[in-house]
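Trainee: have a look; sequence and predicted model below, questions after that.
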Amino acid sequence: MKYMKKAAILMLVVMMTMAITITSSAEKVKLVWTTCCAQTDRHALFKDIAEQYMAKNPNVEVEWMYPAGNYTDNMKTYYAAGAAPDVIWIGGDIWVFANLFLPLDELVAKDAGAKAINPAILRLSQFEGKQIGLPYGANSHTMMYNKDHFGEAGLAYPHVNWTFDDLQRMAKVLTRDTNGDGQPDRWGVHLYAVTQWGLTAGGDFYTPDGRKAQFANPVTIDMLQFAADAVSGKLGISPVPEDAQAGLKGLVSIRNLGIFDVPAYRQAPFDWDVIKFPAWVHNNQRYENTFVSLENWAIFNTTKHPKEAMDFVSFLLSREVMQQITTAGIVIPTQSIMTPSFVQSSPPANLKAFIEVLDHGHRISNTHPYGRDITTWMNSQTTWRNIWNGTVPTRIALPELQEQINIMLDEYWASVGAN
């Protein structure tokens, strides 16, 4: 009897174990993955990528979601309501959530896809020594030059070691009065959005620890003065007022170009190519710079499934997926192994320049948890605006602005309890 009782108990335990095992295997882990923005070609690609992952990982359900409306505001609302997604796409507003993401340093150390990301780009998504996002793609700026204009002027094309002195010399020759009315109607250069990237001519906008601003350095002061003289019309080589479409209209010979501008320029009725930004030379030393913005994968610290979320991000950075993203042409890949696939989509002939300049990106004013406020404040200042209308020199304006911003940073760090 005792033997039968023990056997019955043992059988019951076995059955319960089997039931638990079956139940556990039947229960799927659900990850919510949100991406931005409204490009329907991205939607189709990302939904397909989610399906590919689920086919390889049948125990995980990935719900892809594109929340219409203001993406950043939606993420704030979801997080505050305790309904934040697990894995998200995040661009320049990564700094709004800097303290709300899981550190991804483990992936950087161990994952092949994360290791393949350009280190110069990886550092741009680090905060207080932690990797808060993994940049899979970027938008960088190169200089577009109108080859037809150069041919008409008898000028050699810009070369890889060119400088801003070369740029100014070329722009003077390229500025033309084509209709004979005594006024230029075709300009040598348009320094588009220089108010953003010009402030990093001498390095990052902030110190490495983010405690102070450091843009009032001799290199940035000098380079930004050149830019202000061009933008204000003092040099006579740039359109005043600015026209964002002047390059596409054939009214500007040299203009910085982002990767998202390339499709429109492929329809332009003139021959053109791109090259990296010219270097600024100060005391016989070359300083390289460009504008770079990033597209990251990040994981909210509220996820209930960090292991699976990490594995999904690893999949997103795998060669298999990055090949699809690169071939789709939606972004510049940050992994050098993707360069051959990226350059196949040319023109322009020197499309690889968009990848080469990634080494020269710096942290601009909004790459900080308090960066939005600082950027808004700076743009509102009369002193800042007077730089661009040519009434206040940068050697006076930049130190004044930096001093005020450093006071703001001191107050910010005190408010968050930083030492």
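Mentor: All right, it came through fine.

Trainee: going forward, measure contacts between C-alpha atoms and count neighbours the same way
Mentor: Noted.

Trainee: my guess is Thr339 contacts Lys352. True?
Mentor: Yes. Look at Thr339 against Lys352 with C-alpha atoms under 8 Å: they come within range, at 7.1 Å.

Trainee: who touches both of those two?
Mentor: With C-alpha atoms under 8 Å, 6 or more residues apart in numbering applied, the contact sets of Thr339 and Lys352 do not overlap.

Trainee: near Glu320, how many other residues are there?
Mentor: By other C-alpha atoms under 10 Å, 12 other residues sit near Glu320.

Trainee: isn't there a helix covering it?
Mentor: Yes. Assessed with DSSP: H, G, I helix; E, B strand; the rest coil, Glu320 lies in a helix.

Trainee: and the longest strand for the protein?
Mentor: Using DSSP state E to define each element, the chain has its longest strand at strand 134-146.

Trainee: buried set for the following helix or strand past it?
Mentor: Tracing the chain C-terminally past strand 134-146 and defining elements by DSSP states H and E, one meets helix 147-153 next. Buried residues in helix 147-153, defined by neighbour count with 16 or more other C-alpha atoms under 10 Å: 147, 149-150.

Trainee: likewise stretch 374-388?
Mentor: For stretch 374-388, burial by neighbour count (16+ other C-alpha under 10 Å) applies to 374-375, 378, 383-388.

Trainee: give me the residues contacting that stretch.
Mentor: Outside stretch 374-388, the residues touching it (C-alpha under 8 Å, 6+ apart) are 225, 228-229, 231-232, 365-366, 392-394, 397, 401, 405, 408.

Trainee: second structure follows, compare the two:
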Amino acid sequence: MNNNLKWLSLVLMSSMLVLSACSGGSGSAGGSAEPTPSNEPSGGGETAEQPKKEPVTIEFMGHGNPNEKKIFEQLIASFEKKYTHVKVKYTSVPPGEYGQKLTTLVSSGKAPDVFYVGGSEFYRFAESGILMNLQAQLDQTDLFNPDNVWKQALDRYRYDGSTVGTGDIYGLPKDVGPWAFVYNKDLFDKAGIAPPPARAGEWTWDDMLEAAKAITADNNGDGKTDVFGVGAYNLESAVWGNGGDFLDSTTGTVTIDKPEFYEAMQFAADLNLVHKVSPNQEAEQAMNAYTRFVNGQMGMFAMGPWDQPAFWDLPFGWDIAAWPASPNTGKTATWLGSMGFAVSAKTKHVEEAFNLAAFLSLDEEGQRQNYQLGQAVPNLIDMANGEFLAYEKAPANRQVFLDIIQDYGRTDLPARSKDNQWLDTFWQEASKVWNGEMSAKDWTAMMQPKLQELYDKGNK
């Protein structure tokens, strides 16, 4: 998931990560693609007993930072060793350009055979028949044991013809992305304070604020803060932990004007406005929160598993903890992202395209390489609970990733509606709260009817 865009997005760490999401078989949103013949089980690789296959080239498009591109180049090389007749043409697009490029390719009939899809794009593409129904292939392959794949990830890619979350599978999880609370151990030691605990509910906003004040420092005495206690505090975590939400998905009601919401939003804003433990807009423009953290100038931040390769090279100690709990509820929450591998309903190479998606999502060796290279938590539950937890590299508290997946992670916001103009408008206009122009209570009361109108227009 990647992720550092505008100042307000960094302050909130809303999931721009969910940007983070086609070529012809018989599958469509209403039917199944033809199953692989039983004498050539999909996902099984090639053997000497099988007839030699004609060379095939398939196209795969994703997005990510240079580390992610490097990781997928290695995974694709492993796939090509297993399926020797297949050549994969891999294109990695900058995250900010991916959605538009994919939409253009789909509209022109030139979609890749396999591509990333996530959030609202999955809903729209499944509804439009752009994605292949993978259920028939999954029923044939020996790679797929639904009991050993995170339900929280699989259900993101189910579609029954009208609703996301139930029915057949139209995509395979690239990952399930727990958004964790990361901290600089050296700065905590220097401040003489205990680090945040790994168990949810043991540390509250108040505890976090006390630690942030102890870490925040003007080291050279020039009147400017050199080290901040916390940055890019996750608004979703604050709102959900406080018992609020952005949207009642059952009724389609935007709920930002409720006390549980605006009190949490004001808490996040006051980290800078009142307590000065988080960068303001000017400081953020000079150096964003991610850069401050990797430079050792921020005590607490946020990270996904995909950040591990860069963090492994940091010159200071770090670990992850549970997000602080609301003192009003005692509850902890954070968002759980995901990106999926989709196969085009128009691919001319159904078997090979499915095999690539399945290898990247479900193959045991592929999943092992994935976590060892620092890309993701394994999609395979037994691997995640076993060798992933025992892996010697940081973070030491790897269990936090699994706790988020299993206990207190919530579906990231963009995946909860097929048109997100209402949500984009929320983030764009929220600067009035972050810069202190309006209180969260007044701003949310003003914005609720506007956002409701946008939500209704795009989703009802």
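Mentor: Received it, and whenever you're ready, just let me know what you need. On a predicted model such as this, the values are computed, not experimentally measured, just so you know.

Trainee: ok so, going back, which one of the contacts of stretch 374-388 of structure 1 sits closest to Thr142 of structure 1?
Mentor: Closest approach to Thr142 of structure 1 among the contacts of stretch 374-388 of structure 1 (C-alpha to C-alpha): Val231, at 18.5 Å.

Trainee: distance check, the closest one against Lys352 of structure 1.
Mentor: Separation of Val231 of structure 1 from Lys352 of structure 1 (C-alpha to C-alpha, to the nearest Å) stands at 29 Å.

Trainee: which one's more surrounded, those two?
Mentor: More neighbours surround Val231 than the other of Val231 of structure 1 and Lys352, with 26 against 19 (other C-alpha under 10 Å).

Trainee: I figured that one hits Ser238, correct?
Mentor: Yes. Shown here, Val231 of structure 1 and Ser238 form a contact pair, counting by C-alpha under 8 Å, at 6.2 Å.

Trainee: so what's in contact with the two at the same time?
Mentor: Residues touching both Val231 of structure 1 and Ser238 (C-alpha under 8 Å, 6+ apart) are His190.

Trainee: and Trp335 of structure 2, what is it in contact with?
Mentor: 178-179, 236-237, 409-412.

Trainee: out of these, which end up buried?
Mentor: 178-179, 236-237, 409-412.

Trainee: from those, which land in strands?
Mentor: Among those, DSSP E puts 178, 409-411 in strands.

Trainee: take these and lay them out in a markdown table including distance to Val117 of structure 2.
Mentor: Converted to a markdown table, these look like this (distance: C-alpha to C-alpha, whole Å):
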| residue | distance to Val117 of structure 2 |
| --- | --- |
| Pro178 | 18 |
| Gly409 | 20 |
| Arg410 | 19 |
| Thr411 | 15 |
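
Trainee: closest one to Ser108 of structure 2 out of those residues, please.
Mentor: Using C-alpha to C-alpha, those come closest to Ser108 of structure 2 at Thr411, 31.4 Å.

Trainee: what's the spacing between the aligned residue in structure 1 for the closest one and Ser125 of structure 1?
Mentor: Aligned by TM-score structural alignment, Thr411 of structure 2 pairs with Arg363 of structure 1. Taking C-alpha to C-alpha as the measure, Arg363 of structure 1 falls 9 Å from Ser125 of structure 1.

Trainee: what's the burial count for Asp456 of structure 2?
Mentor: Residues lying near Asp456 of structure 2 (other C-alpha under 10 Å) number 14.

Trainee: which non-adjacent residue is nearest it?
Mentor: Gly252 (7.6 Å; C-alpha to C-alpha, 6 or more residues apart in numbering).

Trainee: do Pro347 of structure 1 as well
Mentor: Pro347 of structure 1 sits nearest to Arg266 (C-alpha to C-alpha, 6+ apart), 6.9 Å away.

Trainee: which position in structure 2 aligns with the one you found?
Mentor: In structure 2, the residue matched to Arg266 of structure 1 (TM-score structural alignment) is Trp312.

Trainee: ok, Val173 of structure 1 next?
Mentor: Aligning on TM-score structural alignment places Val173 of structure 1 opposite Ala214 in structure 2.

Trainee: so what's the residue count around its match?
Mentor: For Ala214 of structure 2, the neighbour count with other C-alpha under 10 Å is 19.

Trainee: right, and it touches Lys190 too?
Mentor: No. Using C-alpha under 8 Å, Ala214 of structure 2 makes no contact with Lys190, being 9.5 Å away.

Trainee: am I right that Lys224 of structure 2 falls within a strand?
Mentor: No. Looking at Lys224 of structure 2 with three-state DSSP, it is coil, so not inside a strand.

Trainee: show the contacting residues for it.
Mentor: Residues counted as contacts of Lys224 of structure 2 (C-alpha under 8 Å, 6+ apart) are Asp218.

Trainee: ok, for Leu31 of structure 1, nearest residue in space, not its chain neighbours?
Mentor: Distance criterion C-alpha to C-alpha, 6+ apart; nearest residue to Leu31 of structure 1, sequence neighbours excluded, is Val62 at 4.8 Å.

Trainee: secondary structure element holding that neighbour?
Mentor: Using DSSP H and E, Val62 of structure 1 sits in strand 60-65.
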